[in-house]
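sequence and predicted structure below; questions after.
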Amino acid sequence: MHMVLSRVLKWKNSPSTQEQYQILYRFEQLFQHGYSLNDALDVLTWEKQYTAVVTTIKQALQRGETFVESLEQVNFNPNVVSFLKIAIQHGNLSKGLHHCCQMLKQRKEFLTKLNKLSRYPLFLFLFFLLILYFMKTSIFPSFSQLIGSSNTISAFQNAEIAINMIYYGTISTLLLVIFLFLISITMKQQISIELKIQLIKRIPIYSKYKQMQTTYLFVTHLSSLLTSGLTIKDSLEVIRSEQKADLMNYYSTMISDHLAQGYDYSTILPQCHLLQEQLTQIMSKDRNQNQLQKELNIYAEHLILSIESYLKKWINFLQPFLLSILALFIVFVYLALMLPMFDYMNYM
């Protein structure tokens, strides 16, 4: 329980995706204009909404921590921290900031659209729960006391049972979702990478998104390291040397060990289930390092557009789907209320 609370508090104290994007974007712009890190931090303190985050970063730097470690102190996105760490190690800070801004911008736009699309269905859902509660606690008990006919009472009892099933079923579903969310927070760092991959593969919709996202991160890591002059082998070693046990580390270790045994990419990449098959085609071609780096850059741009299109498609589907479900529930509740009343009127 303490672990769950600490994670929730950490999430609560983290800067929002919008704030992370704005801060890194300002860093990118200021670095391009020749500002040093300290000067860029001083400029960012001019904006009051970033003062607390920037002050924490400056204090971490004054304690001797690196720029990436200072971002960890203010709970920046782990993918951003990992990417910047590798980028800085190999002199590609500008490109690393650019890729991180792209990732955060995409996430920011997705969350904004999701918030707008879910606001109205959420309001209707809460209103629907309120109606159910009012019917359960006020309307049906009043009708049961008013009506004396056993046939009509039976009809009202059936309707009341249906309303109770919807009401308690909805509450139980919400509690189950909250429970699973808390369990996922607790178990996230305890289960193995292999089990995580198997679980992700079994989640509809999210599995494809995660596959595209993981491929994008892997491709941008490789492309950035190749730009700095490293070979593919050295690039994989850099990624696998990261202490953080994540998908990038896991897959780079798999691929590196497989290549060291004399095999090629066509036999190992298909075993990396959260990497798209197009990556196998790219890596298996006979290309020199510069050609491969350019092709990976093009593929990364394709992936970011594909992720945006995929998310937009499911977001546009989400609102009418939720509204349709709510409409069916409302019609059912209306019939559960009106049909027993019609029976009562016919009996009279």
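Noted; the coordinates are in hand.

going by C-alpha atoms from here, please, whenever you check contacts or count neighbours.
Noted.

let me see the ranges of the helices in the stretch 201-348 of the chain.
With helices called from DSSP state H, counting those that start in this stretch, the stretch 201-348 of the chain shows them at 206-227, 232-240, 247-260, 265-268, 277-284, 289-347.

what does the stretch 51-200 of the chain give?
Going by DSSP H, counting those that start in this stretch, the stretch 51-200 of the chain shows helices at 51-62, 67-73, 78-89, 93-134, 140-146, 150-187, 193-201.

can you tell which of those helices is closest to Lys233?
Of all those, it is helix 78-89 that lies closest to Lys233, at 15.2 Å by CA to CA.

and here is the other one:
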Amino acid sequence: MGSFLRKPFIKRKKKLPGEIQLRFLKRLQRLLENGYPLLEAMETLKWDKNLLPVATQIIESLKDGMTIDQAFERAMFHQSITSYLYFVQANGDLLGSIGKCIEMFEQRMNYTKKFQQMARYPIILFIIFSLLLYFIKQSVLPSFMEMFQTNSNASSMLVLSIFLIDLFMTGFIVIGLVIMIAIPSWHLIKHRISIEQQIKIYQSIPIYRGYMKTQTSYFFAVHFSSLLKTGMSFKEILQHMANQRKIPIITHYANLIKEELSRGLHITYLLTQFTLLEEQLVSIFQKNADVNALEKDLSVYGDLLMEEIEDRIMKSITFLQPVFFILLALFIVFIYVTLMWPMFELINTI
């Protein structure tokens, strides 16, 4: 019993707030641009008491022999950040990698904030009208049913209204439960599913597969380009991409390409076999025999894909807002008809 009491409780570390992550990266970038070595920059970041715990933990991790991506992962930075930092040990471009992290993570936070701002009021109104609809179904419509027992037309309309309300509320609850169960369940079982099966699942989702295709092409182009700058051969680049574990699809594709290259196949042919890579990426490899030109084109293509991802997400967010309000308008019309139809029937009977 005493040993149980002395055993410390295992606490799950809290997720690092996005604002703290972004502030940390921006200040670290500024210090590195001003010529600070990495550890000295981390010590300087400790002057900000909000960044003190993060900087202290990263310093301790680096002194323990961890790589830069492992240290940031231990400090609970987002996976999209640590996936970039993994390649620092290969390309040596810490400043450039941090700049890419800032650009991507800042966009991610902006999308999240815009979506929250767009969805906040429609969701509040949706909840209010759902409660109003429930009140009408429980209190108002039964009273109308008693009033119009002798009027078959009115009674059938009221029965239909009650049925539609029940159908809506049941559907709303079922959809909510499916989403609440499906998302956590996917994160739990994803690691137990083979990467081939995961790719098939991504391809079966109409809208999401387009996003995954663009995102995978972006990561492949950016990381391949950053490693080309170091003068590595294709085989060495693919080995580094296969060794990382932050982006499983890239790991899978790199392993396949590496194996097939050893059999004498050309990389451009292999890239055409991958369903989650854009055709334009393949054409860049086809037209560039010169390594410097290939590195430049892949870097530019990565920037274009980042803009395309931003444009798609913004279009999706702006599309969702009118959809929300159209649903609310239909909601209001339905409530109005549900209340007023029996009144019209009552007037007709007088």
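Structure's in. What do you need? Here the structure is a predicted model, which is why all the values come from computation and not from measurement.

ok, the aligned partner of Lys85 of the first structure in the second structure - how many residues close by?
Under the alignment (TM-score structural alignment), Lys85 of the first structure maps onto Tyr86 of the second structure. Tyr86 of the second structure is flanked by 23 other residues according to other CA atoms under 10 Å.

same thing with the one 3 residues further on?
Gln89 of the second structure sits with 13 neighbouring residues when counted by other CA under 10 Å.

thought it was touching Gln70?
No: applying CA atoms under 8 Å as the test, Gln89 of the second structure and Gln70 come out as separate, 11.1 Å apart.

could I get the contacting residues of the residue most central in space within the first structure?
The residue lying closest to the centre of the first structure (CA atoms, centre = their mean) is Arg107, at 7.8 Å. The contact partners of Arg107 of the first structure, by CA atoms under 8 Å, 6 or more residues apart in numbering, come to Thr17.

circling back: can you say which of the helices of the stretch 51-200 of the first structure is nearest to Leu9 of the first structure?
Of all those, it is helix 150-187 that lies closest to Leu9 of the first structure, at 12.0 Å by CA to CA.

how about the alignment partner in the second structure of His258 of the first structure, nearest residue that isn't a chain neighbour?
Counting by TM-score structural alignment, His258 of the first structure lines up with Glu260 in the second structure. Leaving out its chain neighbours, the residue that sits closest to Glu260 of the second structure by CA to CA, 6 or more residues apart in numbering is Leu270, at 7.6 Å.

and stretch 219-234 of the first structure, what's buried?
If you call a residue buried by 16 or more other CA atoms under 10 Å, then stretch 219-234 of the first structure has these buried ones: 219-227, 230, 232.

CSV please, covering these and showing distance to Phe123 of the first structure.
What follows is these, written out as CSV (distance: CA to CA, whole Å):
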residue, distance to Phe123 of the first structure
Val219, 41
Thr220, 40
His221, 42
Leu222, 45
Ser223, 45
Ser224, 45
Leu225, 47
Leu226, 50
Thr227, 49
Leu230, 53
Ile232, 52
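
which one among these gets closest to Asn158 of the first structure?
Val219 (58.7 Å).

give the aligned equivalent of that closest one in the second structure.
Checking with TM-score structural alignment, Val219 of the first structure has Ala221 as its match.

test my guess that that match contacts Leu281.
Yes: at 7.4 Å, Ala221 of the second structure and Leu281 qualify as touching, with contact defined as CA under 8 Å.

shared neighbours of those two, anything?
298, 301.

for Phe285 of the second structure, see how far away the residue nearest to Glu260 of the second structure is.
11 Å (CA to CA, to the nearest Å).

cool, Thr230 of the second structure as well?
For Thr230 of the second structure relative to Phe285 of the second structure (CA to CA), the value is 18 Å.

Gly176 of the second structure now?
45 Å.

tell me which of these two has more neighbours.
Between Gly176 of the second structure and Phe285, Phe285 has the larger neighbour count (other CA under 10 Å), namely 20 against 12.

got a list of what the alignment partner in the first structure of the more buried one touches?
Under the alignment (TM-score structural alignment), Phe285 of the second structure pairs with Met283 of the first structure. Contacts for Met283 of the first structure were tallied using CA under 8 Å, 6+ apart; they are 265, 292.

make it 10 Å
Residues in contact with Met283 of the first structure (CA atoms under 10 Å, 6 or more residues apart in numbering) are 232, 264-266, 269, 292, 295-296.

all good on my end, thank you.
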